[in-house]
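Fold the stuff below for me.
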Amino acid sequence: MNSNQRDEAERLQAEAERAEREGRPAGIDPAVDAYRLVQRAVVNAPMPPVPLGFAQRVAARLRAMEESARVESGLTGFLMLAFVAGAAYFLLPTMGTWMPDFQSTLPHFPWTMAMAAGLAVLVAWGVDRGWVATHPRMNNSR
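Just a heads-up that it's a prediction; the model follows:
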């Protein structure tokens, strides 16, 4: 289905909805009448009964998904920490040789302010994670 066909189908569907709302008689446009029949069938379709235990099964699946997300989040954090530790392990021994040259080529950079800003971001992240863990109903982002 290309964009012209999709636009035409959307136009016919909107026209069928408008014709149903206004109660216009059928027979003016056969394509619109076909969409009207489909719309009536969808609107008037009987609702199947909900099986017994449906809510409990959905709640159990939700708990399982939340637990899975918690495990994945922990593993991701661990892998990021391992990456940083590995990078530090390989970079720190050689930094003594190239870091003085690197600093002399850069303009003065406020390292203390950058570290303070990074620490503030980490503290805010930690507080947010702690808040979400202790107050799940107050969190609207998930």
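
okay, CA-based contacts and neighbour counts for the rest of this
Fine.

Any idea how many residues pack against D33?
D33 is surrounded by 20 other residues when neighbours are defined as other C-alpha atoms under 10 Å.

Would you mind finding the longest helix in the protein?
helix 54-105 (DSSP state H).

what's that one packed up against?
Using 3 or more C-alpha pairs under 8 Å, 6 or more residues apart in numbering; DSSP states H and E as the contact definition, helix 54-105 packs against no other helix or strand.

Please tell me how far it is from the chain's geometric centre.
In terms of C-alpha atoms, centre = their mean, to the nearest Å, the gap separating the centre of helix 54-105 from the centre of its chain is 19 Å.

want to put them side by side, so please do this one too:
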Amino acid sequence: MSHRIGIRIAAMALLMSACASALAQGGKPTASSQTAAAPPAASSPAPTDHQLAAAVRHALHATRKRGLKSTFIRVHARDGAITLTGVVADQDQIALAISVAQGVQGVRTIASKLEVRSDGEMKGSQ
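Below is the predicted model of the structure:
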């Protein structure tokens, strides 16, 4: 008799384990687990304009090893729209700056007002 009870307990444990596994893999959750679930990551608040501009500036600065000289690039953000102004040494740097800015999370659009100037013209603060 105790052997049957042991089998039943093992079967119930196996069934509970299978249910928990199915739930973890995308099965329908119960009402109680819905209220305890964390909100999805996609609903995180959008960065402020200041935070977004700082993130773009940081990304531009981090690209210096790829040839981008971001010293004279100014970044303005407004509701996910980024405006890049200033001067760079060549057309390739404009394309690289735009590409890097587009890769920053939260950026919706890019407006480039960057101008090409030779290195000799880029001395001091432009």
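
Superposed, how do the two chains score by TM?
Once superposed, the chains reach a TM-score of 0.30 (TM-score structural alignment, normalised by the length of structure 2), with 57 aligned residues with a C-alpha RMSD of 3.8 Å.

rewinding a little: so which bits of the helix or strand just after the longest helix of structure 1 are buried?
If you walk from helix 54-105 of structure 1 toward the C-terminus, the next helix or strand you reach (DSSP states H and E) is helix 111-134. Of all the residues in helix 111-134 of structure 1, those buried under the rule 16 or more other C-alpha atoms under 10 Å are V132.

Check stretch 9-27 of structure 2 too.
Buried residues in stretch 9-27 of structure 2, counting neighbours by 16+ other C-alpha under 10 Å, are absent.

Helix or strand next in line after the host helix or strand of G6 of structure 2, which one?
Taking DSSP H and E as the definition, one finds G6 of structure 2 inside helix 2-24. Elements were assigned by DSSP H and E; along the chain past helix 2-24 of structure 2, the next helix or strand is helix 31-36.

what helices or strands is the helix or strand following that following helix leaning on?
Taking DSSP H and E as the definition, the helix or strand that follows helix 31-36 of structure 2 towards the C-terminus is helix 49-62. Under the contact definition 3+ C-alpha pairs under 8 Å, 6+ apart, helix 49-62 of structure 2 sits against strand 73-78, helix 91-102.

Compute the inter-axis angle for the first one and helix 49-62.
Taking axes from the mean of the first three to the mean of the last three C-alpha atoms, to 10 degrees, one finds that strand 73-78 of structure 2 is oriented at 150 degrees with respect to helix 49-62.

contacts for strand 73-78 of structure 2?
Here strand 73-78 of structure 2 makes contact (C-alpha atoms under 8 Å, 6 or more residues apart in numbering) with 49-50, 52-53, 56-57, 82-88, 114.

about what we covered before: what's the closest of the helices and strands packed on helix 49-62 of structure 2 to T35 of structure 2?
Comparing the helices and strands packed on helix 49-62 of structure 2 against T35 of structure 2 with C-alpha to C-alpha, the closest turns out to be strand 73-78 (35.1 Å).
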